[in-house]
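Asks: Quick one: sequence and predicted model below, then my questions.
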Amino acid sequence: MTNSPEETQALASRLAKQLQGGEVLAFTGGMGMGKTAFTRGLVIGLGAGDVAQSPTFALINEYTGRLTVEHFDMYRIETWDDLYSTGFFDYLGTGRVLVIEWSENIDGALPEETVYIHMSPGETQAQRRITIEGWKGEL
């Protein structure tokens, strides 16, 4: 549970310090659950600065720090053709960290070793329940 966007970013920054490259991080959760805040913390933790923003219109943003992060927004992806048009498959196996918002839209295309980050509302407006599935490191 995090109590603010800053706490969400701090959690992501701790995870970032353990990334080796090649990880696929798949977010689930509704609008406003903190997916971009988590990504911002991840990117800051990798030394790329406070540059992360939602790739809603671009579909993909790239950030370079200790590792390169490809930040996908799959909100509007409805078909395999849509997914192919993003270039998603070209990034698998490149050693880049793939961060995928709205991963539920492409669940059948995600690799077996995907780390799922489930986000849902907490008891207050600022709280977020964050469950990380498939992560083998410490947080």
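Replies: That came through fine. Numbering: from 1, shown residues only.
Asks: can we go C-alpha only for contacts and neighbour counts from here?
Replies: Fine.
Asks: number of nearby residues for Gln96?
Replies: In this structure residue 96 is Arg, not Gln. 19 (other CA atoms under 10 Å).
Asks: and it, what does it touch?
Replies: Gly21, Gly22, Glu23, Leu67, Thr68, Val69, Glu70 (CA atoms under 8 Å, 6 or more residues apart in numbering).
Asks: Excluding chain neighbours, give the residue nearest to it in space.
Replies: Gly22 (4.8 Å; CA to CA, 6 or more residues apart in numbering).
Asks: At the geometric centre of this structure, which residue sits there?
Replies: Nearest to the mean C-alpha position of the chain, counting by CA atoms, centre = their mean, stands Val99 at 3.4 Å.
Asks: try this one side by side with the last:
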Amino acid sequence: MRVDLPDLAAMGAFGARIAAVLRPGDVVALNGDLGAGKTTLARGILKGAGHIGDVPSPTFTIIESYPDLAPPIVHADFYRLSDPSEVEEIGLDDYRADAALLAEWPANAGGFAHEAACLSIKLETVGEGRIAIVEAGPAWQSRLP
């Protein structure tokens, strides 16, 4: 599926649609080049889920947790990982039990596309806007945003 995102408002609206159907155990794998809008889309999802306030990029902290949302959401940026085994060191599994995961640079963590509850989104820059190329795992088939 392809979604045109011509501006920030469209990116925010797409994020809100994802948030509306997000469940514990879901993974939203955000792919794309630097500056493609991965963090912007993650912010749209978090705001759509009801988060009020700033949403810092987890580039340096690697994991930001939002436990008060329903479902709780973990926003992770794996850009700085050099090997997927480092995921164990940061304790990602401790966060994921009852939460949804927004994963930037998922390949650096070993990828999540093999998981049934993975929604893979590749963002590409087109002019001033973006295009989202969406691939849904089986658990997402009936609730695509």
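Replies: It's in. For clarity, every value in this text was computed on a predicted model and none was experimentally measured.
Asks: now the second structure: which of the contacts of Arg96 of the first structure match?
Replies: Among those, the contacts conserved in the second structure (both residues aligned by TM-score structural alignment, their matches' CA atoms under 8 Å) are Gly21, Gly22, Glu23, Leu67, Thr68, Val69, Glu70.
Asks: could you dump these to JSON lines with secondary structure?
Replies: Shown next, in JSON lines, are these (DSSP: H, G, I helix; E, B strand; the rest coil):
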{"residue": "Gly21", "secondary structure": "coil"}
{"residue": "Gly22", "secondary structure": "coil"}
{"residue": "Glu23", "secondary structure": "coil"}
{"residue": "Leu67", "secondary structure": "coil"}
{"residue": "Thr68", "secondary structure": "strand"}
{"residue": "Val69", "secondary structure": "strand"}
{"residue": "Glu70", "secondary structure": "strand"}
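Asks: ok, back up a step: which residue in the second structure aligns with the residue nearest to the centre of the first structure?
Replies: Counting by TM-score structural alignment, Val99 of the first structure corresponds to Leu102 in the second structure.
Asks: what's in contact with the helix or strand where its match lies?
Replies: Under the criterion DSSP states H and E, the helix or strand holding Leu102 of the second structure is strand 100-104. Contacts to strand 100-104 of the second structure, defined as CA under 8 Å, 6+ apart, come from residues 22-31, 38-39, 42, 71-79.
Asks: Mean distance of that strand to its aligned residues in the first structure, please.
Replies: Aligned to the first structure and superposed, strand 100-104 of the second structure gives a mean residue distance of 0.6 Å (mean CA distance after the TM-score superposition for the first structure).
Asks: hmm, who's touching the longest helix along the second structure?
Replies: Counting by DSSP state H, the longest helix found in the second structure is helix 8-20. Residues outside helix 8-20 of the second structure that contact it (CA under 8 Å, 6+ apart) are 5, 40-49, 144-145.
Asks: At which residues are the helices of the second structure located?
Replies: 8-20, 38-48, 86-90, 92-96.
Asks: Which stretch among the ones you listed approaches Gly111 of the second structure most closely?
Replies: Comparing the helices of the second structure by their distance to Gly111 of the second structure (CA to CA), the top pick is helix 86-90, with 10.9 Å.
Asks: can you redo the kept ones among the contacts of Arg96 of the first structure as a markdown table with neighbour count and distance to Thr86 of the first structure?
Replies: A markdown table is the format used below for these (neighbours: other CA atoms under 10 Å; distance: CA to CA, whole Å):
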| residue | neighbour count | distance to Thr86 of the first structure |
| --- | --- | --- |
| Gly21 | 17 | 20 |
| Gly22 | 17 | 18 |
| Glu23 | 21 | 18 |
| Leu67 | 19 | 21 |
| Thr68 | 19 | 17 |
| Val69 | 27 | 15 |
| Glu70 | 18 | 11 |
